[in-house]
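Engineer: based on what follows, work out the 3D shape:
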Amino acid sequence: MTVVSGQGGKLPAAFLLEMHGCRILLDLGEGPQPGVKPDLSQVGPVDAICLSHAHIDHVGSLDLAAQLGNPPVYATGRTFSQISGAVLPPERRVQLPVSGKAEIAGLPVTVGRNGHAPGGIWVHFACCGGVLYMGDWSAESLLLPFDEPPAAGCLITDASYGDFDEALSSQVGAIADFAAPGAVLCVPAGGRGPEMMLALSRLGLKAIACPVVRREMQSLASDEDGIISADSRAGIAELLRSMPPADEWSADKVIVATEANAETGLAAQLLLRRNEGFRFLFSGHVPAQTPAWDMLQRGEARWLRWNVHPRWQDTMDLVTRTRAGKVVAAFVRLEEMPLLEQWLGERLCRTRVIPLPVGRDQLLKAAE
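Structural biologist: Prediction:
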């Protein structure tokens, strides 16, 4: 396993797995800081690209696939639906289920829902002692299920929050209190928008979704692929029926709008009307030099986290359950995880190249 990008900070995801003669790139992202892309100069051709979900820091560098030989790309149907055909033509798409058994470049895998994004999955390779790539994940989502993964000797896990350990349940109330008089709650496309709408409605807040989030809710309400539960589908459908029309936006309304940092979408449009009294709340990672960053630096907006990544305890629980002996803590700086670093000890991988055990069939092949 080679970390191409994603170790040592909030960096684009790109991890190269070499197993049984196959070379598979796990994710190919950009950002979150605009323009930051993985260096593929030393990677060479790969047999497949596997995408965990459709957020830009995991798929935003698909335009570089020619450097890898334009291999087939594996992902769920929901993930593919969020990727332009101009970036990834249909003939290179190979659909994976959201949970269950499948194959990637001829290698058997198990996949499961990651609780982070609609259609998002973790991927488990049983070979070489077991390799588990989590992508981004959360065990706390109020809408998106999280499937427990199998044991694995090598674990590449989202550790974005480092030692942070506050529960989502307490965060929802704080955000609802701020939003009650009226606020623009900025969210990423394909992310926490529908979940936020559902959670706020349960607290009695009648929020309005922007057109992008509304379409996401409509898609989830008609989901037949097991992305969310039947109860959640019914809850989203009922919320859509009771939601007021989205034809007028005023500062006294609770508005859930894309994009996450007010760089595009309805959030960017309402930012231009800020003198009408619109209040802005951001709840995820805020890259420098974005509208959200500028507003927060000037004290003109509020930031309250809405968990979409694992807390410290969640990460420790995952390592314990999977019995991983090698752990790559991705998307976090070491100084943000001193407690986790101490707890992991020798299991924490600090180098970019992680050797994997050689299976018996590989030894026999090498001896031929």
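
Engineer: only C-alpha atoms from now on, for both contacts and neighbour counts.
Structural biologist: Noted.

Engineer: can you pull up the most central residue in this protein?
Structural biologist: The residue lying closest to the centre of the chain (Cα atoms, centre = their mean) is residue 136, at 4.0 Å.

Engineer: ok, the closest residue to that residue other than its chain neighbours - how many residues close by?
Structural biologist: Of all residues not flanking residue 136 in the chain, residue 158 sits nearest, at 5.3 Å (Cα to Cα, 6 or more residues apart in numbering). Using other Cα atoms under 10 Å, residue 158 has 25 other residues around it.

Engineer: hang on, residue 158 packs against residue 139?
Structural biologist: No - contact criterion Cα atoms under 8 Å: residue 158 and residue 139 do not qualify, at 11.9 Å.

Engineer: common neighbours of those two, please.
Structural biologist: residue 310 (Cα atoms under 8 Å, 6 or more residues apart in numbering).

Engineer: all the helices of the stretch 201-350 of the chain, residue numbers only.
Structural biologist: Taking DSSP state H, counting those that start in this stretch as the test, the helices found in the stretch 201-350 of the chain are 211-221, 230-242, 265-271, 291-297, 312-322, 338-344.

Engineer: looking at these, which is closest to residue 100?
Structural biologist: Closest of the helices of the stretch 201-350 of the chain to residue 100 is helix 312-322, at 17.3 Å (criterion: Cα to Cα).

Engineer: please give the structure of this sequence too, so both can be compared:
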Amino acid sequence: MRLRIHGGVGEKGRTCIGVEHGSTRLLLDVGVDTSSPRGPAYYPAIAPDMLVATDAIIVTHAHEDHVGALGWCLANGFSGRILMTAEAAAETAATLAAYATPEECALARNGPVEIIEPGRHFEIGPLAVRTGRSGHVVGGVWCHLSAGGRSLGYCGDVVPASPVFAMDPMPPCDLFLVDASYGEDRIPAVERGRAVARWLQAHPQGAVLPTPLTGRSIELIALIETPIAIHPSMREPLAQQIAATDWLAPGMAEILASRLARAELWQEGMALPAAALLCHDGMGLSGPSQAALTQASAAGHPVLLTGHLPKGSPAATMLASGQAQWLRFPTHPTLPENAALAATSGAAVILAHSCDIATARALAPVIARLNPEIRPGDVIEV
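Structural biologist: Predicted structure coming up:
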């Protein structure tokens, strides 16, 4: 089995991992890099002839850095199988509408999707594939591939100790890719959550909280005990996520449904509410957060940012100018969690995805057997 890096290792964004065994080729995720202008660096580093020869794409979840290039792959020659969970499939169109061209959206909309279920095994040629719930979002999965007596574990994005989402244990493997989005962060999730809650309690006039539509939004709803507001376009997607109880921690659906039912509605043209206003996306690049951030900037209204901020995004610009504050909200593993996942995997080789090489080098002394020098274009034998 061979691994070919097309993005997301040695860099943040455009996650795309090629797996080859014999004549079978597949891609694990096909993301875009929102820190780059649309062009070669925005999309995975994979040539059209390789896309033509690719048998399948497995999408772990419907965030832009994992699915945003799906239509681009179809436009550049891919015609194989597309596999993802039903929940990820339902959310992909909204993600592509924000981060893909109209042509790419149309191609992805018409592309046939095969639904996978966590825990159910399937095959792509000689490759045996297992998936499990990732703890990151409703419909998010990790992947385990095996062939010829060798195996690969790919986290996608995972949260081992999410209070909202369930994560299934990952099987042992020979090569393991950890989700290193948070780099050297060692602060426990519960401590991060308390800091966000304290900040909101200290701002009773309300605040704008840009957040992805899937995943972090309902985790924030679970955390926030002060008044909440949402954009009307978010109500139905959030309700659908909450109704997907198989993906949630026990008892969480009832708490989330009750808080969503009490949420105030805000939309463009209205005064910003005296509440924690959740609006997508988390970077101010698309959706109602664009208008909410513009209005907050003009009014001097508080803004709390809680996730990744691509260079040049409206949210990053407001943070740099002092018009917003940033507190990380835990939706990826901490360094101790990644070290534990890597040790449990038993893998002889560990790679870090969703971080740059400098960050990977900083992780290597803590995560045994981590190779920090891998980057797009590299090929690794499993």
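
Engineer: TM-score for these two?
Structural biologist: After superposition, the two chains reach a TM-score (TM-score structural alignment, normalised by the length of the first structure) of 0.89; 352 aligned residues with a Cα RMSD of 2.1 Å.

Engineer: about what we covered before: which one in the second structure is aligned with the residue nearest to the centre of the first structure?
Structural biologist: Structural correspondence for residue 136 of the first structure with respect to the second structure (TM-score structural alignment): residue 157.

Engineer: coming back round to it: export the helices of the stretch 201-350 of the first structure as a markdown table, with columns for distance to residue 73 of the first structure and mean neighbour count.
Structural biologist: Shown next, in a markdown table, are the helices of the stretch 201-350 of the first structure (distance: least, Cα to Cα, whole Å; neighbours: other Cα atoms under 10 Å):
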| stretch | distance to residue 73 of the first structure | mean neighbour count |
| --- | --- | --- |
| helix 211-221 | 23 | 19 |
| helix 230-242 | 29 | 16 |
| helix 265-271 | 28 | 20 |
| helix 291-297 | 33 | 18 |
| helix 312-322 | 27 | 17 |
| helix 338-344 | 33 | 15 |
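
Engineer: reformat those helices as a markdown table; add distance to residue 250 of the first structure.
Structural biologist: Putting the helices of the stretch 201-350 of the first structure into a markdown table (distance: least, Cα to Cα, whole Å) gives the following:
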| stretch | distance to residue 250 of the first structure |
| --- | --- |
| helix 211-221 | 15 |
| helix 230-242 | 19 |
| helix 265-271 | 9 |
| helix 291-297 | 20 |
| helix 312-322 | 39 |
| helix 338-344 | 44 |
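
Engineer: give me the number of residues near the alignment partner in the second structure of residue 308 of the first structure?
Structural biologist: Alignment note: residue 308 of the first structure maps to residue 331 in the second structure; criterion TM-score structural alignment. By the criterion of other Cα under 10 Å, residue 331 of the second structure has 23 neighbours.

Engineer: now residue 355 of the first structure
Structural biologist: By other Cα under 10 Å, the burial measure for residue 355 of the first structure, its neighbour count, is 12.

Engineer: kindly report the same for residue 177 of the second structure.
Structural biologist: 23.

Engineer: now do the contacts for it.
Structural biologist: If you count contacts by Cα under 8 Å, 6+ apart, then residue 177 of the second structure has 153-155, 350-353 around it.

Engineer: hang on, the earlier thing: wait, a strand at the match of residue 136 of the first structure?
Structural biologist: No - secondary structure of residue 157 of the second structure (DSSP: H, G, I helix; E, B strand; the rest coil): coil, not part of a strand.

Engineer: isn't it right up against residue 179?
Structural biologist: Yes - counting by Cα under 8 Å, residue 179 is a contact partner of residue 157 of the second structure at 5.6 Å.

Engineer: anything in contact with each of the two?
Structural biologist: By Cα under 8 Å, 6+ apart, the residues touching both residue 157 of the second structure and residue 179 are residue 332.

Engineer: and the strands in the stretch 51-200 of the second structure?
Structural biologist: 56-58, 81-84, 113-115, 122-124, 127-133, 141-147, 150-154, 175-179 (DSSP state E, counting those that start in this stretch).

Engineer: could you single out the most deeply buried of those?
Structural biologist: The highest average neighbour count among the strands of the stretch 51-200 of the second structure, using mean count of other Cα atoms under 10 Å, belongs to strand 175-179 at a mean of 25.

Engineer: with the first structure superposed, average distance for that one?
Structural biologist: In the superposition against the first structure, strand 175-179 of the second structure averages 1.3 Å from its aligned positions (mean Cα distance after the TM-score superposition for the first structure).

Engineer: Provide the aligned range in the first structure for that strand.
Structural biologist: Counting by TM-score structural alignment, strand 175-179 of the second structure corresponds to residues 154-158.

Engineer: return the distance of the matching stretch from the chain's centre.
Structural biologist: Between the centre of stretch 154-158 of the first structure and the centre of its host chain there is 14 Å, according to Cα atoms, centre = their mean, to the nearest Å.

Engineer: do the same with stretch 165-174 of the first structure
Structural biologist: Using Cα atoms, centre = their mean, the offset of stretch 165-174 of the first structure from its chain centre is 19 Å.

Engineer: go on, stretch 308-319 of the second structure?
Structural biologist: 17 Å.

Engineer: quick check: it aligns to which part of the first structure?
Structural biologist: Using TM-score structural alignment, stretch 308-319 of the second structure pairs with 285-296 in the first structure.

Engineer: list the contacts of the matching stretch.
Structural biologist: Residues contacting stretch 285-296 of the first structure (Cα under 8 Å, 6+ apart): 32-34, 261-263, 282, 301-303.

Engineer: quote the end-to-end distance of that stretch.
Structural biologist: Length of stretch 285-296 of the first structure, first residue to last, Cα to Cα, to the nearest Å: 12 Å.

Engineer: tell me the contacts of the corresponding residue of the first structure for residue 135 of the second structure?
Structural biologist: Per TM-score structural alignment, the equivalent position to residue 135 of the second structure in the first structure is residue 115. Residues in contact with residue 115 of the first structure (Cα under 8 Å, 6+ apart) are 137-141, 143-147, 308.

Engineer: again, only using 10 Å
Structural biologist: Residue 115 of the first structure makes contact with 121-122, 136-147, 227-228, 308-310, according to Cα atoms under 10 Å, 6 or more residues apart in numbering.

Engineer: now do residue 22 of the first structure
Structural biologist: Residue 22 of the first structure neighbours (Cα under 10 Å, 6+ apart): 46-48, 104-107.

Engineer: ok, the contacts of residue 177 of the second structure vs residue 367 of the second structure, which is closest?
Structural biologist: For the contacts of residue 177 of the second structure, the nearest to residue 367 of the second structure is residue 350 (8.1 Å; Cα to Cα).

Engineer: neighbours around that closest one, how many?
Structural biologist: By other Cα under 10 Å, neighbour count at residue 350 of the second structure equals 23.
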